[in-house]
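*Asks:* Take a look and give me a structure for this.
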Amino acid sequence: MIQALPGLRVISCLGAGFDGIDVSAARARGVEVATTSCALAADVADVAMGLIIATARAFVGADRFVREGGWARERYPLGRSLGGASMGIVGLGNIGSAIARRASAFDIQVAYTARRQVEGAPWTYFAELAELARWSRFLVLCCPGGRETYRLIGENILSALGTDGILINVARGSVVDEAALAQAIAVGAIAGAGLDVFEDEPKPHPALLASPRVTLLPHIGSATVETRQKMAQAMVDALVSALEVD
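*Replies:* This next block holds a predicted model:
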């Protein structure tokens, strides 16, 4: 498409990632590429924290337990505390940094991995993803999608996360090998998962749908009235800036 548009000057994407854009081809042509990641970072970070709390404390199951009358018969199983827990963040961009700041307010220990150490970031840096996973109780994905991160989280990383670990994905479904995740949860290789994105949306792996240890959302990270308005404006602003329109 880029080749078919000789007058193309800017690509402005209504979203956080570049994974739907051939950035190399655009840059080779001198075409500016912009996203709206700054506008949506706060709401996506809120959803990530919501998934962490909901999964660690099994809120969805607890709601069902009350509605179905279980409370009158027995006590609900214990959850896991957030305070003092360790959180590893994969990708410390706008969203990852916003999650880290929120996690600190919950007294969660934060570390991260990224393509390179982020200058000035106050959190511990791990050069190796597997080492970060071993350190983490919560492993939070907010890295870009695309070829470089395709199925970055597979059996080996899930094994490193371990039986007390919880995987949180607010990045792209393509970052996780969903069949491997479903198997890890089924056999208790990890404790659970909170997912807002999936490999084949809107069709999560059937085993994830069946598991009570998985919290599932329909890709709603940026889905608020306020943020969608900000995203639309940011998209227009990028066009206006690149085209130098008054």
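
*Asks:* can we go C-alpha only for contacts and neighbour counts from here?
*Replies:* Noted.

*Asks:* what residues are up against A189?
*Replies:* Counting by CA atoms under 8 Å, 6 or more residues apart in numbering, A189 makes contact with L158, S159, G162, T163.

*Asks:* And for P204?
*Replies:* Counting by CA under 8 Å, 6+ apart, P204 touches F198.

*Asks:* what about it, which SS state?
*Replies:* Judged by DSSP: H, G, I helix; E, B strand; the rest coil, the three-state class of P204 is coil.

*Asks:* Which residues are in contact with A182?
*Replies:* Contact analysis of A182 by CA under 8 Å, 6+ apart lists H205, A207, L208.

*Asks:* Let's see this one next, to set against the first:
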Amino acid sequence: MAPRFDIDLLMPVPMMPFVMDQLDQAFRVHKPWLAPDRDALLRQVAPDVRAIAAGGGAVLTADLMGRLPRLECVSSFGVGYDSIDATWAGAHGIVVTNTPDVLTEEVADTALALTLMTVRRLPQAERYLRAGSWLDKSFPLTPTLRGRTAGILGLGRIGKAIAHRLAACGLPVHYHGRHRQDDVDLPYHATPVDLAAAVDVLVVVTPGGAGTRHLVDAGVLAALGPDGILINIARGSVVDETALVAALRDGTILGAGLDVFADEPRVPQALLDLDNAVLLPHVGSATTHTRRAMGQLVVDNLLAWAEGRPVLTPVAETPAKG
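*Replies:* Got it, this is the predicted structure:
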């Protein structure tokens, strides 16, 4: 059966079956991972490709997009898009979309759970029980969430949802971002160091990319202090992992809860060896419900573009056009 649109679409990496099924029905989809020679396939289809469906793990550089002279639309799976050169795309009239909002609540839930797990040492307590140690004596008393102040580094959609949850737990919430938000009635701090010095739970929610690489460095960790907890559900690149390992080892901070890492899925052995680090395999939005909603938004953005309608969720760097 012929596709609905006379349009060539590149899918650099596999996506969820229901996404691929819908795109196969709508477009001529080129799947390099199935080709005997990926580069040869790309050279063959490059003159005709007008759209890209970018699944998780797809890296779209200016060089790659520049090899596709008819490229008009990139629909990306995920709220973060630091693996796509959206600035270059926008400058060349290519619209890039992501999947915000549909994962906000799920990621915020994960951030709250990770905060509780880290402060109360709940994974360590479960391992203690499974090892049979409870038969000998009770698990040691832990720190508490009570009396703490939380800081949100990056108060966007997800950051605000996390702030709402932490406030419901009785924590005062402060924030830092590129700009003070006039409609936000929370204490603002001009730098990450200032924010860390004012709080003892620091939740990292800022986008990844070159502009935020190692934003949380040794100085921020020192300001967070020996009772401080770092939670990162943003991007691994935002935190200097070497400085974090050192801070956890020497007591500069109390603990860390991490859902993201600099070189996923490879996690440094130095982090794996630390008992005061709670580590999750990037599961912030990883529920069937949310991932299906994200996948459907990838499809819906491409269909809107193909039909000449404005795309639903363009990123800030690119034009919102059909």
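
*Asks:* What's the TM-score once they're superposed?
*Replies:* TM-score for the superposed chains, counting by TM-score structural alignment, normalised by the length of structure 1: 0.96, backed by 246 aligned residues with a CA RMSD of 1.4 Å.

*Asks:* Between the contacts of A189 of structure 1, identify the one with the most neighbours.
*Replies:* Across those, neighbour numbers were computed from other CA atoms under 10 Å; L158 holds the maximum, 25 neighbours.

*Asks:* Any figure for the gap between the corresponding residue of structure 2 for that residue and V193 of structure 2?
*Replies:* Superposed on structure 2 with TM-score structural alignment, L158 of structure 1 falls opposite L221. As for L221 of structure 2, its distance to V193 of structure 2 is 8 Å (criterion: CA to CA, to the nearest Å).

*Asks:* before we move on, the earlier item: can I get the buried part of the contacts of A182 of structure 1 as one ChimeraX selection?
*Replies:* In ChimeraX, this line selects whichever of the contacts of A182 of structure 1 come out buried by 16 or more other CA atoms under 10 Å:
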select :205,208
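
*Asks:* now, which of the contacts of A182 of structure 1 sits nearest I190 of structure 1?
*Replies:* In terms of CA to CA, no member of the contacts of A182 of structure 1 lies closer to I190 of structure 1 than L208, at 13.0 Å.

*Asks:* In which helix or strand does that closest one reside?
*Replies:* Using DSSP states H and E, L208 of structure 1 maps to helix 206-210.

*Asks:* A strand includes D46 of structure 1, no?
*Replies:* No - residue state for D46 of structure 1 (three-state DSSP) corresponds to helix; a strand is not indicated.

*Asks:* show me what contacts it?
*Replies:* Contacts for D46 of structure 1 (CA under 8 Å, 6+ apart) come out as I99.

*Asks:* What lines up with it in structure 2?
*Replies:* Under TM-score structural alignment, D46 of structure 1 pairs with D109 in structure 2.

*Asks:* Check the gap between that match and A256 of structure 2 for me.
*Replies:* 17 Å.

*Asks:* do the same with R180 of structure 2
*Replies:* Taken as CA to CA, the span from R180 of structure 2 to A256 of structure 2 is 27 Å.

*Asks:* More neighbours: which of these two?
*Replies:* Shown here are R180 of structure 2 and A256; by other CA under 10 Å, A256 has more neighbours (29 against 15).

*Asks:* Just confirm the more buried one contacts I229, I think it does.
*Replies:* Yes - at 5.4 Å, A256 of structure 2 counts as touching I229 under the criterion of CA atoms under 8 Å.

*Asks:* which residues in structure 2 form helices?
*Replies:* Taking DSSP state H as the test, the helices found in structure 2 are 17-26, 38-45, 62-66, 86-91, 104-120, 122-130, 157-168, 192-198, 218-224, 241-250, 269-272, 288-306.

*Asks:* Which of those helices sits closest to T144 of structure 2?
*Replies:* Of the helices of structure 2, nearest to T144 of structure 2 by CA to CA is helix 104-120, at 6.1 Å.

*Asks:* Check the mean deviation of that closest one from structure 1.
*Replies:* Once fitted to structure 1, helix 104-120 of structure 2 is off its aligned match by 0.7 Å on average (mean CA distance after the TM-score superposition for structure 1).
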